[in-house]
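Undergrad: heads up, no residue letters with this:
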C-alpha cells in the first residue's frame, strides 16, 4: 500500500508534497533527436559500426537506446517541432519500440535559462487565460501523444513564460503555471512520469527547494562541461544530494561530448576549443567521447536514485552539405562521424 504524506507550510499555506519510496524505475538510455524529421528530408545515408548501410532508428535501437526525447513548440515558424510533426514522429518511434519523452517548451522557439518567450498566440492575454492555455495545451499533447515522460518546461532555471512566470520576479505565478501543466498531465495519464528540468548544478539546491509544492516525479539536470563545470565528481555528488533531499528519482536530461574539434560544414560549432573539454581524461576523440558517456552512464547508475541519461543532438550531422552556414553547430558532437557512420560511443548506451 502506498502512503502519501501532506505537510502544510505555515508561512505560505502551500502543500509540501513528498512521495513514498518506490521501486526504482527502468534505467533510461535516451537520445534527443528532435531535428531528425527535418534532417531525414535530405535523405542522408547512415551506417552502423561495421560500416553497413542501415536505418537510422534501427541503429539506435540495436545499440540499446530505449527512449527518445523530443522537444515540442507551440506554434513554430515552420512545421518542425510543432504538434503535428511531433505526434507523427512519436508514432513512428513507438512502432520501433522506443518510449517517448516530450519536452514542452511552452514557447514557439527555443526555451532555456536565458530565453523563455511566451507563444505568440498567448501574448497579451490575462494571467487566468494563460493558465488555462497551459492546461489545455498540455492536455492536448499528453492525451493525443501519450508519452512515457513529460517534461514541464525546458531548463526552467529562471522560470518559464516570461515575464508572467519568472521564478524570482513572479514566483507565485510561476508556481501556478507549473501547477497547470502538472495537473493537465496527471488528469490525462495514469502512467506518465513528470520531469522538472534545471540546467547545470550551480544553484540547483535553491531551485529544487522551490519545487516542494509541485507534484513531480523526476529531477532532470543538464550537464555540459563547456557551461556547467568540468568535475564529474561534483555532478555525481550533486545528483546524490538533490535526489536524497527531495526523495526523487534523478537523471541527466541533456549531455554531449565531441569526438573531434574539426568541422564538417561552415556552420559555427558550439564546442571547438581544448579549454571547453575535460582534459586530459576526455580528449576530443572517438575514444574520449566514448569514455565520457561511459562515465556518465556509470555515474547515473551509481547514484541511489539515478535512473538514466539522455544524449542531446545525436542526429545533428552536417545534413545540408559541407558549404552550409545554417545547418549543424553540433556535427562534431553527434553520435555519427563525418561519413554518417555510427561511432563507438553508441555501444555505451546498452544497459547491462
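TA: Looks like it came in fine. Quantities reported herein were computed from a predicted structural model and do not represent experimental measurements.
Undergrad: all contacts plus neighbour counts: C-alpha atoms, from now on.
TA: Will do.
Undergrad: got the contact list for residue 111?
TA: Residues near residue 111 by C-alpha atoms under 8 Å, 6 or more residues apart in numbering: 105, 117, 153, 154, 155, 160.
Undergrad: How much space separates the residue lying closest to the fourth one once chain neighbours are set aside from residue 162?
TA: The shortest distance from residue 154 to any non-neighbouring residue, by C-alpha to C-alpha, 6 or more residues apart in numbering, is to residue 105 (5.4 Å). Noted for residue 105: a distance of 12 Å to residue 162, by C-alpha to C-alpha, to the nearest Å.
Undergrad: The residue nearest to residue 154 contacts residue 76, correct?
TA: No: counting by C-alpha atoms under 8 Å, residue 105 does not reach residue 76; the two are 11.1 Å apart.
Undergrad: Comparing these two, which residue is more hemmed in?
TA: Neighbour count, other C-alpha atoms under 10 Å: between residue 105 and residue 76, residue 105 has more, with 26 against 17.
Undergrad: quick one: contacts for the more buried one?
TA: Applying C-alpha under 8 Å, 6+ apart, we find residue 105 in contact with 71, 72, 73, 74, 111, 152, 153, 154.
Undergrad: do the same with residue 106
TA: So residue 106 contacts 73, 74, 118, 119, 134, 153, 160, 161 (C-alpha under 8 Å, 6+ apart).
Undergrad: Nearest to residue 206, out of those: which one, please.
TA: Nearest to residue 206 among the contacts of residue 106: residue 160, at 16.6 Å, using C-alpha to C-alpha.
Undergrad: what's around that closest one, how many residues?
TA: Residue 160 has 28 nearby residues by other C-alpha under 10 Å.
Undergrad: here comes the other one, which I'd like you to weigh against the first:
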C-alpha cells in the first residue's frame, strides 16, 4: 500500500460527514424489433396543419418505472396486484437497460393497469408504450387511451421490445383521460412494459411558445438565487449565462425553437454547476466536501477495517497527515479524529485449512476481531461484528456452512449458531471491545449457514439474534442485531425479505443493505426501498457496505473487480468519476440518501444509520 493511502481512506471517512454531489444520470434504451400501430381517433375541429407529434413533455406520472410503480393502479383477477420491478442490466436484456415492470399470471385472469391524467388542456394527444413478453402463451391485451384502443402483441418474445402508439386522441374541456392496459391473460402469460408516454401534439407556434415559457421559468428561478450562497466563480458563470438567456428571451419572437432550447440548456448547465459557499477544502489531496445537514449525533459513520492486521503483517505501514509512520493505536485514533465513530470487522468461524494455512481475505477469525476491536474501542469508536457463519466469504452466490458444521441438521445448526455467537460476543466483551452491533449473516439473499429455505434461514437468524441480545444483557449492554442483504435495486425482493423476517418473528433490530453503484441502482431507489421497510416494520435501516474505486488502474498485480472494461460503464447510480474526489462524492451521497429517510414517527430510533466500507482496504 502506498504511504498516501491512509490519507485517502481518512479523506473518504471524513467525506462521510462533509461532502456532496448531484450529478445527473442518463437512461438509454435501444429498441429491438419495433412495431408501430396507429389508431385514428375522432378528428379535432382545430387545424392540424404543421402538427408535431410528441413534441411536448410526457404527461404520464411514472411511465418509466425506474424506481417503483407508483401512480398506477393494478388489478389481476379482480384483486389488487403488485408488479415486479426489474432492470435490464440485472436480467441480461440488451434492448432495454433501464427499469421496467413485469406482470405474470399463474392462471387465466383479467388484468387492468390504469392511470387517470387530469388538468390537461383541450387538444390533440399521442400515447405510446413499449412492451415485450411471452410468445408461447396467449393473451387478449389492449392499450387504451380514453375510449380508443389498439391490440398489443408480444409475438416477438423476450428482449424484443415493440412500440405501440395511439394517435389523434382528443381531450375535451374536462381535461381528463384514462390511460390503461387491460385484457385477459392466459395461464402462465407474462409481459414487460416500459416508457408509457402521453404528449400533446403541438403546432409550430405552440411548440415555440412552450420553449419560450420554459426558458422564462428557468430565468425566473435563477434570478431568485442569492449570490452569497455560492462561490464567486460559479456565480459569475451563472450571471454570464443568465444575461445571454434574457437577451434570447427578450427577442423570442424572432428566435427559433432550437435557439430558445439551446439558451435554456446553457443556463441550466450554469445553474447546475453552482457550488455552495459552504463547500470546504479538507486539505486532503485537494478534496472538496460539503457537510450533510441534519445528521444526529448517533448517526454511524464507519469503515470496514477487517484486513488491517493482515496488511500490517504483510509489511504495510500507515502514516499520519505529516508523513510520519504511525503505530496501531495511532492509526485508529486518527480514524476517530477524522470523524469515524464505528468500525466493522468480519468474523469467519475457522478460516484455515487442515495444515493451518489461511484461506486469505484477511484470515478474519475471532482473535483478529478482538485485537482490532480493542484498538477501535480504545480510540473511542464502537464496533460492528459481522458474523458470516462460514469459514470464508459469504454472499448472495455462496453461503457455505463452516466445515465443522457441514453435516449438521438444521436443529444442530441452530444450537451451534447460538453457542458460537454467545461465546464469541462474551469473549469480545470480556476483552474490552465495545460491541455496538452484530450482523447475523452477510448478504443473505439466498441463504445462510448452508440453509436456503426461509423457515430454516430465519431459525438461524433468530438463534444468532437471541444469543447477541442475551450476551449483551448479561454484561449490561444493549447490542443491536442486523440482518444483511444485497441488491436493493430489486425493491420487491427486499419487501419479501422483510415480510419473511416478520412472518417468522426474527428478533432483529436493523435491516442492513449493501450498496455498490456499479450494480445496485439509484440512490432514490435505495432511499425509497429502505424507507418502506423502516415504516412498515418499525425497524432501523442502514447501508452496511459501500465503496467506489479511485482508479481503474491495477496497483498490485491482482485483478480488480472494477477496472477498464469491467464495471466501468456508466449506469444509473454511477454518477462519480474514478478518482479520490469521486470516491468522496459517492460516500457523501450514500450518507445523504440514508439521512433522507428521516424520522418516520414510529421507530424507536431517531435516525437511520449508515456504515461505509472503505474502498481503500
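TA: Arrived safely, thanks for sending. Nothing here was measured: the structure is a model prediction, and the numbers come from that model.
Undergrad: What value does the TM-score take for this pair?
TA: The TM-score (TM-score structural alignment, normalised by the length of structure 1) is 0.76; 287 aligned residues with a C-alpha RMSD of 2.1 Å.
Undergrad: of all the contacts of residue 105 of structure 1, which comes closest to residue 190 of structure 1?
TA: Closest approach between the contacts of residue 105 of structure 1 and residue 190 of structure 1, by C-alpha to C-alpha: residue 152, at 16.3 Å.
Undergrad: Please identify the residue in structure 2 that aligns with the closest one.
TA: Residue pairing (TM-score structural alignment): residue 152 of structure 1 is matched to residue 440 of structure 2.
Undergrad: Over to residue 263 of structure 1?
TA: Checking TM-score structural alignment: residue 263 of structure 1 goes with residue 554.
Undergrad: and what of residue 28 of structure 1?
TA: Under the alignment (TM-score structural alignment), residue 28 of structure 1 pairs with residue 300 in structure 2.
Undergrad: how close does its match get to residue 419 of structure 2?
TA: Taking C-alpha to C-alpha as the measure, residue 300 of structure 2 and residue 419 of structure 2 are separated by 29 Å.
Undergrad: again with residue 526 of structure 2
TA: From residue 526 of structure 2 to residue 419 of structure 2 the distance is 35 Å (C-alpha to C-alpha).
Undergrad: next one: residue 426 of structure 2
TA: From residue 426 of structure 2 to residue 419 of structure 2 the distance is 11 Å (C-alpha to C-alpha).
Undergrad: which of the two has more neighbours?
TA: residue 426 (19 against 14).
Undergrad: Quick one: residues contacting that one.
TA: Contacts of residue 426 of structure 2 (C-alpha under 8 Å, 6+ apart): 471, 472.
Undergrad: which residue ranges form the strands in the stretch 51-200 of structure 1?
TA: Listed in chain order, the strands of the stretch 51-200 of structure 1 (DSSP state E, counting those that start in this stretch) span 53-54, 67-72, 99-104, 149-152, 193-199.
Undergrad: Does the match of residue 28 of structure 1 touch residue 607 like I think?
TA: No: applying C-alpha under 8 Å, one finds residue 300 of structure 2 not in contact with residue 607, separated by 9.6 Å.
Undergrad: Specify the local secondary structure of the match of residue 28 of structure 1.
TA: coil (DSSP: H, G, I helix; E, B strand; the rest coil).
Undergrad: Name all residues that make contact with it.
TA: So residue 300 of structure 2 contacts 340, 341, 342, 609, 610, 611 (C-alpha under 8 Å, 6+ apart).
Undergrad: Map the second one across to structure 1 for me.
TA: In structure 1, the residue equivalent to residue 341 of structure 2 is residue 66, according to TM-score structural alignment.
Undergrad: Residue 161 of structure 1 versus the closest residue to its match other than its chain neighbours, what's the distance?
TA: Closest residue in space to residue 66 of structure 1, ignoring its immediate chain neighbours: residue 98 at 5.2 Å, by C-alpha to C-alpha, 6+ apart. According to C-alpha to C-alpha, residue 98 of structure 1 and residue 161 of structure 1 sit 30 Å apart.
Undergrad: same thing with residue 309 of structure 1?
TA: Distance from residue 309 of structure 1 to residue 161 of structure 1, by C-alpha to C-alpha: 26 Å.
Undergrad: again, but for residue 106 of structure 1
TA: Residue 106 of structure 1 is 7 Å from residue 161 of structure 1, by C-alpha to C-alpha.
Undergrad: Also residue 284 of structure 1?
TA: For residue 284 of structure 1, the distance to residue 161 of structure 1 - C-alpha to C-alpha - is 37 Å.
Undergrad: for residue 52 of structure 1, same thing?
TA: Distance, residue 52 of structure 1 to residue 161 of structure 1, using C-alpha to C-alpha: 46 Å.
Undergrad: Look at the two and report which has more neighbours.
TA: Counting neighbours by other C-alpha under 10 Å for residue 52 of structure 1 and for residue 161 shows that residue 161 has the greater number, 26 against 11.
Undergrad: Quick one: map the more buried one onto structure 2.
TA: Match for residue 161 of structure 1 (TM-score structural alignment): residue 449.
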